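**Student:** Test case, fold it:
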Amino acid sequence: MDIIICGAGEVGRHAAEVLVARDNSITIIDTDRARLAQVGDTLDVRTLAGDCSQARVLLEAGAASADLVLATTSKDDVNLITASVAKGLGTRKAIARVHQSDYFEGRDFNYEKHFSIDRLICPEYSTAVAIGQTLRNPGALAIENFARGQIEMQQIPVSREADALGIPLAQLRLPKGTRLAAVVRKQGAFVPAADTVVEPGDSVVLVGDPAHFPVARRMFHDDKFGRRRVVIMGGPPMAVWLCRALKNRNISIRLFETNRQRAQELARELDWVTVLQADPTDRTVFEDERIGDADAFVALAHDEENILGCLLAKSAGVRQAVAVVEQSKYLHVLKRLGIDKPFSPRAVAVREIERAIDERPLTQLASLAEGEVDVYRVRIKAASEVVGLPLREVKLSPNWMLAAIQRNGAIHVPGAQDVIQVGDTLLVVGRHGKEEALRKVLDLR
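**Tutor:** You can find the predicted model right below:
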C-alpha cells in the first residue's frame, strides 16, 4: 500500500515502523526537518518537509493516488483538515487522530461525516475503555477495539446458586441487549440452542451493552465481593472517559488533580466521583487519604509521575496498579518494577490504524475456552447473499451465533428480526475450526 503519514511524532513514528515492516511504501510529512532527518536515518521511508494541511504538499507526497493518509499530528484541527483535503484529492482512505472528546464523540455534530473522513481515532478514549474493562473485570475479553466500549463480552463461571440454572434458554428472560454466546462444559464448548440448559460447573460467554450487562451477569454469577475502591491520579480527558466507564459498576472513585481550576471542572462534570485537589504521591496525602487501602490505583498524569505513583501504591499494598505511559522506552521495565498493567496510547493508536486498514472480510479477534471457541469480525459487502435477510433466515446455528452488529458507528446486540445491511460489521462467536463454513454461510467473497 502507498501510505502517507502526516506527523513524525510518537504515534507517526511508531505507525511508520509497524507499516514499513509489512512492506508498505511510506511517505512522512512534518514541518520539523530535524525530526524528519531522524526518522529518515532509522527507517526506509520517504520524507517531505511541509504543512500537511496544504493541498500542494499533499499532492507532492502523492495523495492523489495514495491508498491511505494518516493524520497523526498533535493538533486536532490540522488532522481534520489534512484528512478531509486528502480525500478531496483522491486518497482512497483517510484516518485522523483527535484528542478532544467533542470531535470524537460527535454528540452534537458528526465531524467524521462532515469532513468525509473514513475514521477518527482517539487513542486516549480507547485506552480509557481498555483500562475500564480491566478494572471492572480482569477476565473481560479483548473486543473493546471492535466495540469502542459499546459492547461487553465476558467468560463467566456459573455460580452454584445462579438464577439461570435449570432453565431452558428460550425461557430465560435475559435483559434486552444481552445474549448468551457460548457455553463451556467439561465435554467442550458449544453455541447454545433454544433448549440449552445451563448446568452447575459450566462457564458462559455473555455479550451485552454496558447498561444491561451487569443484570445479565448476576443471573449466572452471584458476585459476593463488596464495593471496589479505585484511586485515579491526574485529570486529563482520559480520566473523564475512565470515570464514565466505571459509573454504576459498584465502584467508588477518588480522583486526585493538583490543578485547582481543573479539579473544579472535574467535580462539576463528574458528580458521582470524589474529586480532590491534591498530589497522591505526596507521602502525607497518601497516608491521610488512606490510598493504600484502595483496590486499584490508576496513574494518568505524566510518565515519571505515573511510575512513581504506581510504585508507591504497590509498596503500600494496593492490589492493582495501572500506569499510562506515552514514551515507549518505559514499557519494557514496568512489569519488572511490579506495575501490573502498563497502557500506551501510542501503541493503542497503531493497533486502531492496523484494524482500520485491514480490509479482510473475516478477521479473528479472540479465542475463548482454551481455543474451542473463536470470535470473529465480519465485514458485509454488497455482493453477499445475506444482505437484506433477517437473522432468523441466516443459517448460523449450530456452529455460530451473531453477537453484535456495528452500523454507522453504533453497535447493538441484534434480535431475530434484525436485517443485515451492506457495510455492516458483525461480531460472530462460534466453534473453532469452522471458519470456511462461516465464509460460505455469510457469502464472504
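**Student:** switch to C-alpha atoms for all contacts and neighbour counts from now on
**Tutor:** Noted.
**Student:** Would you mind listing the residues in contact with the residue of the chain most remote from its centre?
**Tutor:** Largest separation from the mean C-alpha position in the chain: residue 284, at 36.1 Å (Cα atoms, centre = their mean). Applying Cα atoms under 8 Å, 6 or more residues apart in numbering to residue 284 gives no contacts.
**Student:** did I read that right, it in a strand?
**Tutor:** No. Counting by DSSP: H, G, I helix; E, B strand; the rest coil, residue 284 is located in no strand; its state is helix.
**Student:** which stretches of the stretch 201-350 of the chain form strands?
**Tutor:** Along the stretch 201-350 of the chain, counting by DSSP state E, counting those that start in this stretch, strands occupy 203-208, 228-233, 251-256, 274-276, 296-299, 320-324, 341-343.
**Student:** Mean neighbour count and distance to residue 437 for the ones you listed - can I get that in TSV?
**Tutor:** Putting the strands of the stretch 201-350 of the chain into TSV (neighbours: other Cα atoms under 10 Å; distance: least, Cα to Cα, whole Å) gives the following:
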stretch	mean neighbour count	distance to residue 437
strand 203-208	24	22
strand 228-233	21	44
strand 251-256	20	43
strand 274-276	18	52
strand 296-299	26	44
strand 320-324	25	41
strand 341-343	18	37
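**Student:** and this one, so I can compare the two:
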Amino acid sequence: MKIIIAGAGEVGFHLAKLLSYESQEITLIDPDKERIAYADAHLDIRVVRGDATSISILKEARVGICDLFIAVTSSETTNITVSALAKQLGAKQTIARISNTEFIHHKEELGFDRFGVDELISPEALAAAEIELSLKQSSFNDTYEFESGALTMVGLTLSRSALFVGKSVKEAAEIFPELHFVPIAMQRFGTQFTIIPRGDTKFERGDNVVFITSEGGAEELCRLTGKVNREIKNVMILGGSQIGYKAARDLCKKKFNLKLVEQNKEHAFYIADLLPDVLVVHGDGRNVDLLDEENISDMDAYIAVTENSETNIMSCLVAKSKGVKKTIALVENMDYFELSQSVGIDTLINKKLLAANNIFRYIRKGEVVAMTKLSNLNAELLEFEVKSSSAVCNKLIKNIDFPRSAIVGGVIRDGVGMIALGNFKIQEGDRVVVCCLLQSIKRVEKLFL
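**Tutor:** Below is the predicted model of the structure:
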C-alpha cells in the first residue's frame, strides 16, 4: 500500500516505523527539519519537509495515488483540514487524529465523510477507554474486548497456585472440559520468544499467557489461577493531562470514587470546575508524604498518566509499596514495557501503540473488523468477518490450512462469543478472532479474502 503520514511527532514516527517493517510504501510529511532528518536517517521511508496543508507539498508526496492518508499532527484542526484536502486530491482513504472526542460521538451527525474524513481517532480517548477496561478486569495485565465484550482477551502471569501449571493444554482441557477460555499465546519466563500454544504445550510457572474468554470465562480463569478480580471503587489519578481528565470524566459516570492529583495550580482549579464530583488535589504526586496524606493505602487502584514516563513508573511503584492492588502507568518509551512489568506494575498503556492498533486494521487484507498487538509479544490479534468467498467459510476449523504459528481464539456469531475448537464449523457472517505471529499474517489474511 502507498501510505502518507502527516506529522512526524511521537505517534506519526511510531506509525511510520511499524508500517515500514510491513514493507509498505511510506511517505512522512513534517515541517520540522530535525524530525524529518531523524526519520530519514532511521527509517526506510520517503520524507517530505513542509506544511501538509500546502497543496504543492501534498502533490510532492504523491497524494493522488495514495491508498491511505493518515493525519496525526498535534493540531486536530490541521488533521481534519489536510485529510479533507488529501481526499479531494485523490487519496482513497483518510484518517485524522483528533482530541475533541465529541467529534467521534457525533461523527455520523456531523458527516465528516462527506467532506473527506473517513475515520477519526483519538489516542487520548483510546487510552482512557483502556484504563476503564483494565479496572473492570482488575486481576489481569492486558485486556481487550471484541464486540463490546462478546469475547475478551486477557493476559496474566501464571503463579505456582494456578491449577493447570505443569499440565499440557490438552490435559488441562480434559480436566476442565466446560471452561469458557482458551490460551492463544504465551511467553516463557525470562525469554523473548512468543509461542502459539498447541495441545502438547505445557503451562509453566512464570509463563506470561494470553487467553481468549467468552462470557464467564474471566471469572473461571481467576478461580483456576488463584487470582482475585477485586471490585475497584476508590481510584487515585496522578496527572490532569488529557488522558487523566478523560479517564476521570468517564470513570465518574461509572460511579467510581475519584481523587486526581495535579501539580499545576491553575490547571487543578480548571479540572475541579469541569468535574465537580472528582476531588482534585493540587500537589506533586511524587511526594510520598502527600500521597500518605491523601490516604493512598485506601485506594483500590492508582493510575499515573503524567507526561513523564519515569514519574509514572516510579509513582506506581510507590503505590504498590503502600498496598494498592492495581497500578496503571502511561509510558511513552516502548522499551519500558518489559522493564516495568518485571518490577511489578500491573498494566502499561502507550498512546502510540493504541493509535497504531486502531490504524493497522486499515492496512490488513480481508474484512478486518478489529485488531490489537499483544504487549511484549511478537503477535497480533485480528478479528475477521467471514465472507461467502472466504477460504474458511463452511469449513471445520481442524480442516482449515492454518499455519502452525496462528490459532483461532474464538468466534462471534449473531453477537454471541464462543470458544471455537477443532470441530467448530465457520459460517458466512461469523467474526473470527485469530492470534498469529507476525510472519504468518499474510497467510492468515488470504484465508479471509
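**Student:** do you know which of the strands of the stretch 201-350 of structure 1 lies nearest residue 13 of structure 1?
**Tutor:** Closest approach to residue 13 of structure 1 among the strands of the stretch 201-350 of structure 1 (Cα to Cα): strand 341-343, 17.8 Å.
**Student:** Comparing that closest one with structure 2, how large is the average distance?
**Tutor:** Overlaying structure 2 shows strand 341-343 of structure 1 at a mean distance of 1.7 Å from the equivalent residues (mean Cα distance after the TM-score superposition for structure 1).
**Student:** residue range for that strand in structure 2?
**Tutor:** The alignment of strand 341-343 of structure 1 onto structure 2 (TM-score structural alignment) covers residues 347-349.
**Student:** chain center to the matching stretch, what's the gap?
**Tutor:** Relative to its parent chain, stretch 347-349 of structure 2 has a centroid offset of 9 Å by Cα atoms, centre = their mean, to the nearest Å.
**Student:** The residue farthest from the centre of structure 1 and residue 33 of structure 1: what is the separation?
**Tutor:** 46 Å (Cα to Cα, to the nearest Å).
**Student:** Which one of the strands of the stretch 201-350 of structure 1 lies nearest to residue 266 of structure 1?
**Tutor:** Among the strands of the stretch 201-350 of structure 1, strand 274-276 sits nearest to residue 266 of structure 1 (Cα to Cα), with 7.0 Å.
**Student:** can you name the residues of structure 2 that the closest one overlays?
**Tutor:** With TM-score structural alignment as the criterion, strand 274-276 of structure 1 aligns to 279-281.
**Student:** list the contacts for residue 298 of structure 1?
**Tutor:** 230, 231, 232, 233, 310, 321, 322, 323.
**Student:** quick revisit: need the residues that contact the match of strand 341-343 of structure 1.
**Tutor:** For stretch 347-349 of structure 2, contacts defined as Cα under 8 Å, 6+ apart pick out 127, 130-131, 134, 141-142, 327-331, 337, 341.
**Student:** repeat that for 7 Å
**Tutor:** Contacts with stretch 347-349 of structure 2, where a contact means Cα atoms under 7 Å, 6 or more residues apart in numbering, come from 127, 141, 142, 327, 328, 329, 330, 331, 337.
**Student:** go on, stretch 409-425 of structure 2?
**Tutor:** Contacts to stretch 409-425 of structure 2, defined as Cα under 7 Å, 6+ apart, come from residues 150-151, 180-182, 184, 212, 214, 394-398, 430-435.
**Student:** Which helix or strand contains residue 47 of structure 1?
**Tutor:** In this assignment (DSSP states H and E), residue 47 of structure 1 forms part of strand 46-49.
**Student:** and that strand, how far from structure 2 on average?
**Tutor:** Mean deviation of strand 46-49 of structure 1 relative to structure 2 after superposition (mean Cα distance after the TM-score superposition for structure 1): 1.0 Å.
**Student:** in that strand, what counts as buried?
**Tutor:** Neighbour-count burial for strand 46-49 of structure 1 flags 47, 48, 49 (criterion: 16 or more other Cα atoms under 10 Å).
**Student:** so where do the helices sit in the stretch 51-200 of structure 2?
**Tutor:** Here the stretch 51-200 of structure 2 has its helices, by DSSP state H, counting those that start in this stretch, at 55-60, 76-88, 102-105, 107-110, 123-136, 169-175.
**Student:** Dump the ones you listed into TSV; add distance to residue 4 of structure 2 as well.
**Tutor:** Formatted as TSV, these follow (distance: least, Cα to Cα, whole Å):
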stretch	distance to residue 4 of structure 2
helix 55-60	9
helix 76-88	10
helix 102-105	22
helix 107-110	23
helix 123-136	19
helix 169-175	44
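**Student:** Quick one: map residue 244 of structure 2 onto structure 1.
**Tutor:** Aligning on TM-score structural alignment places residue 244 of structure 2 opposite residue 239 in structure 1.
**Student:** Pull up the gap between the residue nearest to residue 352 of structure 2 when sequence neighbours are not counted and residue 176 of structure 2, please.
**Tutor:** Once flanking residues are discounted, residue 352 of structure 2 sits nearest to residue 11: 4.9 Å by Cα to Cα, 6 or more residues apart in numbering. Counting by Cα to Cα, the gap from residue 11 of structure 2 to residue 176 of structure 2 is 43 Å.
**Student:** again with residue 346 of structure 2
**Tutor:** Taken as Cα to Cα, the span from residue 346 of structure 2 to residue 176 of structure 2 is 27 Å.
**Student:** Likewise for residue 19 of structure 2?
**Tutor:** Taken as Cα to Cα, the span from residue 19 of structure 2 to residue 176 of structure 2 is 41 Å.
**Student:** Ok, residue 99 of structure 2 next?
**Tutor:** To residue 176 of structure 2, residue 99 of structure 2 is 46 Å away according to Cα to Cα.
**Student:** Cool, thanks, signing off.
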